[in-house]
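Q: Kindly return the folded structure for what I paste below:
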Amino acid sequence: MRNRYLLDCTLRDGGYINDWEFGHDNILNIFERVVASGVDVIEIGFLDDRRTFDMNRSIMPDTDSIGRIYGGLDKKGVMVVGMIDYGTCDISNIMPCGESFLDGIRVIFKKPKMHEAMEYCRQLKELGYKVFSQLVSVTVYSDDDLKEIAGIANDIMPYALSMVDTYGLLNPTELKHIMDVLDVNLDPDIILGFHAHNNFQLGYVNATTALDYDSDRDILVDGTLYGMGKSAGNAPLELVGMYMNEHYGKEYVITEMQEAISTSVMDFQKRSPWGYQLFYYIAASNRVHPDYVSYLMNKRTLSITAINEILGRIPDDKKLEKDMKLAESLYMDYQKH
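A: Next up, the predicted model:
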């Protein structure tokens, strides 16, 4: 095995809980505590030119705004990255890396947009950034799709190619299979990353499975403080960090993570709890977008058994598409019978 790395994405993925309004003091505290913990990479928010600058939010319209919030902070040798959802931040809003607080940029994209998104990754690389290409809903990629994206990556040579289990559908066996395909077909100098979600309570297990994967390739896994994040939450940074200390000889300072949780995360958990819930479990067990479950539950006329039956009728190509007209049609058909 080669190197194993830990990335914190609390200020980005955690922002789905509070619309990225952590408050300026919490943003700085989380950054300084996580950096002091010695993680390898910290992701400090979204770049999204549809949003206006707000000192209290970790979603920013351009790289200049990142400097206005974080510019005076000490990175202490930790790599600092931001994230772009492909299509939401024009390249004109990204200054050259040498002029930016960022060291790298992660680009998330869905499979149908992989060709144009990877070209965007090439542009970011030409600006000097370490680029992470993030495969949203990696579970929808066939083996042939994985081979195709690996071939594109081998041409562009991003810093990392990351598997994103967007809806928490993977188990360790399925994850290993995806890693098998990518590991064989991806240039050995490209880091393989993994981002877990916790719909099946497997976020932590899947993260450690990725770390333990038998490969000479560098591997990176994501985590967030206390698992803070979208839907059922993420792999908890502090637990993954402990695992890496025990099994990979790392020296992450877990108490710094705990202090950040205590001072800047727990209040958000009390206001808007995240984590394993029946709602997200039902969505994951049917391998559908959570909005379908929400739509049917809000009808308040269906049992859980009925909801599962309707979800089971959604065609495979529509399961993650949020087609509410289809949901209504299936609901009405179910009610008739």
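Q: use CA for all of it now, contacts and neighbours both
A: OK.
Q: what are the ranges of the strands in the chain?
A: Using DSSP state E, the strands of the chain run over residues 4-8, 41-47, 59-60, 79-85, 104-109, 130-135, 160-164, 191-195, 219-223.
Q: ok, now how distant is the nearest residue to L169 once chain neighbours are set aside from F194?
A: Using Cα to Cα, 6 or more residues apart in numbering and skipping residues adjacent in sequence, the residue nearest L169 is A284, 5.7 Å away. Distance of A284 to F194, computed by Cα to Cα, to the nearest Å: 18 Å.
Q: could you dump the strands of the chain to CSV with distance to G23 and mean neighbour count?
A: Below are the strands of the chain laid out as CSV (distance: least, Cα to Cα, whole Å; neighbours: other Cα atoms under 10 Å):
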stretch, distance to G23, mean neighbour count
strand 4-8, 18, 23
strand 41-47, 13, 26
strand 59-60, 12, 26
strand 79-85, 18, 21
strand 104-109, 23, 24
strand 130-135, 27, 26
strand 160-164, 27, 23
strand 191-195, 25, 25
strand 219-223, 21, 26
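Q: Next, format these as CSV and append distance to V293.
A: Converted to CSV, the strands of the chain look like this (distance: least, Cα to Cα, whole Å):
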stretch, distance to V293
strand 4-8, 29
strand 41-47, 27
strand 59-60, 28
strand 79-85, 24
strand 104-109, 24
strand 130-135, 24
strand 160-164, 21
strand 191-195, 23
strand 219-223, 26
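Q: before we go on, could you also do this sequence so I can check it against the first one:
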Amino acid sequence: MATQKVEIFDTTLRDGEQVPGCKLNTEQKLILARKLDELGVDVIEAGFAISSPGDFKSIEAISKIVNNATVCGLSRAVKNDIKVAAEALTYAKKPRIHTGIGTSDSHIKHKFKSNREEVLQRAYDAVKYAKSFVEDVEFYAEDAGRTDNDYLAKVCEAAIKAGATVLNIPDTTGYCLPQEYGAKIKYLKEHVKDIDKAIISCHCHNDLGLATANSIEAIRNGARQIECTINGIGERAGNAALEEVVMILKQHPYLNFETNINSQHLFALSQLVSKHMGISPQPNKAIVGANAFAHSSGIHQDGVIKRRDTYEIMDPKDVGVTESAIVLTARSGRAALAYKAKNAGYNLTKLQLDEVYANFLNFADQHKQVNDDDIHQIVETSNIYREIKSA
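A: The predicted structure is shown next:
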């Protein structure tokens, strides 16, 4: 089976910036936009133009400097929103307007005080108007995860008829289970007229910790674009993490999907986003967390020292991490201590290692972690140090 392309739609600069305290200025957005373009993302969602003069300015500036990716601007299904988005994208080499409306009964009844027929018409009209400005129009059915599939299919048909090139099926509240979300995508593939004229996109939130799983399940059922953010940042519990979905597709080649992402830039870009947004991923974060390639258990350390893939399914270099980390703690074994001691300049015999290891355990029990500099103290305060030194 031929490998199929999955487009990566990065919304770090839009949805990611909705994290409280993570507001970026235009200069910071330009720095990140350049790096995202170099990373190989297919689409950069640069902002929500109508929301503020600053966002308009940022979208306009990003449009001028991005060379490869499509630059996308968000709007509601409101004429002035769409017009302003188009103006902000004037200089983009490949502009896209991303417009849409809530389609769940909850949104229709309580948010819009409307009905299904009116919302269906608003969806059609919004796409039609956006199409008068740009060729590439993405329609989002907000809260699609909780939208009745039959009605959602009708909305998608209307959007395609109006000229939509991409259909975004968001799990806005992060409610869906993977099999439910996958089944929804499959239903649309099988029941929406002219579905082949548009790309189905998934935009999954992480309220129940399922954003990445839902995104992969969407791809397996016919979606061909994943909307995601660096480090999984975003509204509430965040979005699907770009680094996670990309590496899942890369590490499971039998799925027959590929992206344009240069994965060796992932760790550096994660660090850059953390720096500018002032929020670091948790240490146990997959792919880019501080502990993603760190080993502290003696059994794991021994296995990794003997052969890296004993406990690592990815080569850290593939995501831009220099090497695996052997972290010494009271749970570490002799193999890890010998490895660290050798790096510090001590080639210990088995008997010497036994002596130093006893000293190490006493030291480790008093500290959360044993640093490289501590190795010298541990070795040099052992009873056998004179023998080691003379050797």
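Q: Let me see the TM-score of these two.
A: Here the TM-score for the pair of chains, by TM-score structural alignment, normalised by the length of structure 1, is 0.69; 261 aligned residues with a Cα RMSD of 2.8 Å.
Q: Could you report the neighbour count for F101 of structure 1?
A: A count of nearby residues for F101 of structure 1, using other Cα atoms under 10 Å, gives 23.
Q: Also N3 of structure 1?
A: If you count neighbours by other Cα under 10 Å, N3 of structure 1 ends up with 12.
Q: What residue in structure 2 is paired with it?
A: Applying TM-score structural alignment, one finds that N3 of structure 1 aligns to K5 in structure 2.
Q: In contact with the residue nearest to that match when sequence neighbours are not counted, which residues?
A: In this structure, K5 of structure 2 finds its nearest non-sequential neighbour in E258, 5.1 Å apart by Cα to Cα, 6+ apart. Counting by Cα atoms under 8 Å, 6 or more residues apart in numbering, E258 of structure 2 touches T3, Q4, K5, V6, L249, K250.
Q: Among those residues, find me the one that's closest to A88 of structure 2.
A: Closest to A88 of structure 2 out of these is V6 (27.0 Å), distances taken as Cα to Cα.
Q: so A160 of structure 1 touches L135, yeah?
A: No. If you go by Cα atoms under 8 Å, A160 of structure 1 and L135 don't touch, sitting 10.9 Å apart.
Q: counterpart of F133 of structure 2 in structure 1?
A: F133 of structure 2 maps onto L127 in structure 1 when the alignment is built from TM-score structural alignment.
Q: what's the distance between its match and E32 of structure 1?
A: In this view, L127 of structure 1 and E32 of structure 1 are 27 Å apart by Cα to Cα.
Q: What about A123 of structure 2, how many residues nearby?
A: Neighbours of A123 of structure 2 under the rule other Cα under 10 Å: 26.
Q: who are the neighbours in contact with whatever residue of structure 2 lines up with G229 of structure 1?
A: Here G229 of structure 1 is matched to G234 in structure 2, going by TM-score structural alignment. Taking Cα under 8 Å, 6+ apart, we find G234 of structure 2 in contact with T12, D15, G16, E17, Q18, V19.
Q: ok, and the most crowded of those?
A: Most neighbours among the contacts of G234 of structure 2, by other Cα under 10 Å: T12, with 29 neighbours.
Q: Please list all residues in contact with the aligned partner of S100 of structure 1 in structure 2.
A: Correspondence of S100 of structure 1 to structure 2, assessed by TM-score structural alignment: Y91. Residues near Y91 of structure 2 by Cα under 8 Å, 6+ apart: E60, S63, K64.
Q: List which of these are still in contact in structure 1.
A: Of the contacts of Y91 of structure 2, the ones still in contact in structure 1 (both residues aligned by TM-score structural alignment, their matches' Cα atoms under 8 Å) are E60.
Q: Neighbour-wise, give me the winner out of the contacts of Y91 of structure 2.
A: Going by other Cα under 10 Å, S63 tops the contacts of Y91 of structure 2 with 27 neighbours.
Q: Distance check, the closest residue to it other than its chain neighbours against G73 of structure 2.
A: Of all residues not flanking S63 of structure 2 in the chain, A92 sits nearest, at 4.2 Å (Cα to Cα, 6+ apart). As for A92 of structure 2, its distance to G73 of structure 2 is 10 Å (criterion: Cα to Cα).
Q: At which residues are the helices of the stretch 151-300 of structure 2 located?
A: For the stretch 151-300 of structure 2, the helices defined by DSSP state H, counting those that start in this stretch occupy 178-191, 211-220, 242-251, 266-277, 298-306.
Q: Mean deviation, the longest one versus structure 1?
A: Once the two models are superposed, helix 178-191 of structure 2 sits on average 1.3 Å from its counterpart in structure 1 (mean Cα distance after the TM-score superposition for structure 1).
Q: go on, the second one?
A: When structure 1 is overlaid, helix 211-220 of structure 2 sits 1.1 Å from its aligned residues on average, using mean Cα distance after the TM-score superposition for structure 1.
Q: what range in structure 1 matches that helix?
A: Using TM-score structural alignment, helix 211-220 of structure 2 pairs with 203-212 in structure 1.
Q: what does the matching stretch contact?
A: Residues outside stretch 203-212 of structure 1 that contact it (Cα under 8 Å, 6+ apart) are 4, 168, 170-172, 175-176, 194-198, 219-222, 234-236, 239-240, 243.
Q: Buried ones in it, by neighbour count?
A: Neighbour counts using 16 or more other Cα atoms under 10 Å place G203, Y204, V205, N206, A207, T208, T209, A210, L211 of stretch 203-212 of structure 1 among the buried residues.
Q: With distance to I254 of structure 1 as extra columns, can I get those residues in CSV?
A: Converted to CSV, those look like this (distance: Cα to Cα, whole Å):
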residue, distance to I254 of structure 1
G203, 19
Y204, 16
V205, 19
N206, 20
A207, 17
T208, 17
T209, 21
A210, 21
L211, 18
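Q: Tell me the one of these nearest Q123 of structure 1?
A: Checking those against Q123 of structure 1 by Cα to Cα gives A210 as the nearest, at 28.9 Å.
Q: Identify the residue of structure 2 aligned to D25 of structure 1.
A: Checking TM-score structural alignment: D25 of structure 1 goes with E27.
Q: What about its match, how many residues nearby?
A: Neighbour count for E27 of structure 2, taken as other Cα under 10 Å: 12.
Q: From the centroid of structure 1, which residue is nearest?
A: Within structure 1, one residue has its C-alpha closest to the average C-alpha position: by Cα atoms, centre = their mean, that is H195, at 5.1 Å.
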